[in-house]
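> no sequence on this one, just coordinates:
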């Protein structure tokens, strides 16, 4: 193929995770930043990321000794599993992508993804309608997309998703979450309390604190905050104690749901072993207890 030509590329993956988990891995910027690089020699830098309809994602693919490749992505349609008129176990997204180098547009594409329950897990189907502009990008697009989806499949096996609908508008839920006064009052499972050592709630900020269990056991924690979109999203990293090893990249999303707020908490653990350990001690149930305390605070 040559510049000015068109191609349709199709990709499929079957994963042993629930559609709601796969949806978060596919759309959440914190997760996309982990699986986006097609190979170890490529570093992907996200300049902007807003995964809502009308939002866009801008990233640079960097390879030593070569000009950066810029990708601009815009979300045109997003229906999460369980929403809209689709099968409640299915979801879809549509986005455009424009790839450029040194200010020259190399390709444009329309990407349609469908996520559906399949055999106890999920199936992901992605169709890329590609227009080659300045040069033929077909082979590179096919290889890069396939490698990225392989990364996504590996990541999905170590992601945990916890969700609750809270009977309060997003502004109220956000206010209770993003407040140095109220956050320590409800954070943690039932019977746990927080002892704050340092708190600075902003993009680039942090929260250093101890979780104290019902029996007095102390677990040091350190949250480092990355991207923050008020009333919509917080991305952060979880560390074992102040400046300790990172054990997860996390995000929380706030979405209006008929006058209430759907709160989705996602965690991508550093290893599948850490995910299994968290699963084993009941992290999902404990996370739901934490969101229950938030709901109780809001009345």
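Sure thing, it's come through. Since this is a predicted model, take the numbers as computed values, not measurements. Numbers count the residues shown, from 1 in each chain.
> Every contact and neighbour count from this point should use C-alpha atoms.
OK.
> quick one, longest helix in this structure?
helix 138-156 (DSSP state H).
> what does it contact?
1, 7, 9, 11, 13, 15, 17, 21-22, 25-26, 34-39, 130, 132, 268 (CA atoms under 8 Å, 6 or more residues apart in numbering).
> Stretch 111-119 now?
Taking CA under 8 Å, 6+ apart as the rule, stretch 111-119 contacts 14, 18-19, 22-23, 81, 89-97, 122-129.
> what comes up buried for it?
Residues of stretch 111-119 classed as buried: 111-118 (neighbour count, 16 or more other CA atoms under 10 Å).
> Identify, from those residues, the entry nearest to residue 237.
residue 115 (26.9 Å; CA to CA).
> quick one on the thing from earlier: filter the contacts of stretch 111-119 down to just the ones in helices.
Those of the contacts of stretch 111-119 lying in helices (DSSP H): 19, 22-23.
> among the residues you listed, who's most crowded?
residue 22 (28 neighbours; other CA atoms under 10 Å).
> second one coming, line it up with the first:
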């Protein structure tokens, strides 16, 4: 008989980013035992792959195997606690990820073998999930299905007249687009004082746009980010648009850019249909 422990935590990042943070040594090392300096991380993030997190100085560790992965919503793994020369029983942990309020609700269900271990595991999970919630976010990834062919959807980003029909429709906005590699763009709203400028780093016809991204607002100047937009045909028709926004400075809270890009991508799907 095991004892079920359930812990939840809201993380201000999309499920794709939270999911990825569990499955690589680099991702896990940014939040798991960040206060224990000598912790090492070995992570083979695939079904059947093993992981080992260990601190020699603290004399503790955990190891196990990923038994089920459903990107970006579910991670299941075995769990064996290591303390000194003692190896604990093999237990099961389930990590469920669900979109919630422009972020992710993380629900950890740990089937603990011994009742007297429940409270210490509760404290441990609250601590590491708190670290995860405070994790600086290096990038965000969003997707949107657009009911238009891939070539048309691609060109909608590079034609000023078409851009005006969906980007900030109805706003006092100007659009300047030099659609070539090394060309510049500027989108500005005189009414709100907001805008964005950048340079096209890569243009692959009908497939991919890579551009620098510099946000303009009354606030202090922001650093220059990089945005990649990819276009893929769907078997069901239409286009899958995948947008990756890489921050020059990792963000403690990506709620605003996630909200902004989500609104823009929805508008593309709703307004720019040939």
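Thanks, I have it. If you're wondering where the values come from, they're calculated on a predicted model, not measured in any experiment.
> quick revisit: secondary structure and distance to residue 172 of structure 1 for the buried residues of stretch 111-119 of structure 1 - can I get that in JSON lines?
Shown next, in JSON lines, are those (DSSP: H, G, I helix; E, B strand; the rest coil; distance: CA to CA, whole Å):
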{"residue": "111", "secondary structure": "strand", "distance to residue 172 of structure 1": "35"}
{"residue": "112", "secondary structure": "strand", "distance to residue 172 of structure 1": "34"}
{"residue": "113", "secondary structure": "strand", "distance to residue 172 of structure 1": "33"}
{"residue": "114", "secondary structure": "strand", "distance to residue 172 of structure 1": "33"}
{"residue": "115", "secondary structure": "strand", "distance to residue 172 of structure 1": "31"}
{"residue": "116", "secondary structure": "strand", "distance to residue 172 of structure 1": "33"}
{"residue": "117", "secondary structure": "strand", "distance to residue 172 of structure 1": "33"}
{"residue": "118", "secondary structure": "strand", "distance to residue 172 of structure 1": "37"}
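> quick revisit: name the helices or strands packed onto the following helix or strand past the longest helix of structure 1?
Next along the chain after helix 138-156 of structure 1, taking DSSP states H and E as the criterion, comes strand 159-166. Where contact means 3 or more CA pairs under 8 Å, 6 or more residues apart in numbering; DSSP states H and E, strand 159-166 of structure 1 is packed against helix 19-27, strand 260-269, helix 283-297.
> The last one maps to which residues in structure 2?
Under the alignment (TM-score structural alignment), helix 283-297 of structure 1 falls on nothing in structure 2.
> residues contacting residue 63 of structure 1?
With CA under 8 Å, 6+ apart, residue 63 of structure 1 has these contacts: 41-43.
> Look up how far residue 40 of structure 1 lies from it.
10 Å (CA to CA, to the nearest Å).
> need the strands for structure 1, in chain order.
6-15, 43-49, 56-62, 69-79, 90-101, 104-118, 121-132, 159-166, 193-200, 206-212, 218-229, 233-240, 246-257, 260-269 (DSSP state E).
> Between the ones you listed, which one is closest to residue 184 of structure 1.
Closest of those to residue 184 of structure 1 is strand 193-200, at 5.5 Å (criterion: CA to CA).
> Run a quick neighbour tally on residue 103 of structure 1.
9.
> Next: residue 159 of structure 1.
Count around residue 159 of structure 1 with other CA under 10 Å applied: 24.
> And it, how far from residue 294 of structure 1?
22 Å.
> try residue 15 of structure 1
Per CA to CA, residue 15 of structure 1 is found 32 Å from residue 294 of structure 1.
> just residue 173 of structure 1 next, same as before
Counting by CA to CA - residue 173 of structure 1 and residue 294 of structure 1 are separated by 8 Å.
> Equivalent analysis for residue 162 of structure 1, please.
From residue 162 of structure 1 to residue 294 of structure 1 the distance is 14 Å (CA to CA).
> which ones are touching residue 174 of structure 2?
So residue 174 of structure 2 contacts 164, 186-189 (CA under 8 Å, 6+ apart).
> In JSON lines, list the residues you listed along with neighbour count.
Converted to JSON lines, the contacts of residue 174 of structure 2 look like this (neighbours: other CA atoms under 10 Å):
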{"residue": "164", "neighbour count": "19"}
{"residue": "186", "neighbour count": "16"}
{"residue": "187", "neighbour count": "22"}
{"residue": "188", "neighbour count": "21"}
{"residue": "189", "neighbour count": "15"}
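> Alright, that wraps it up for me.
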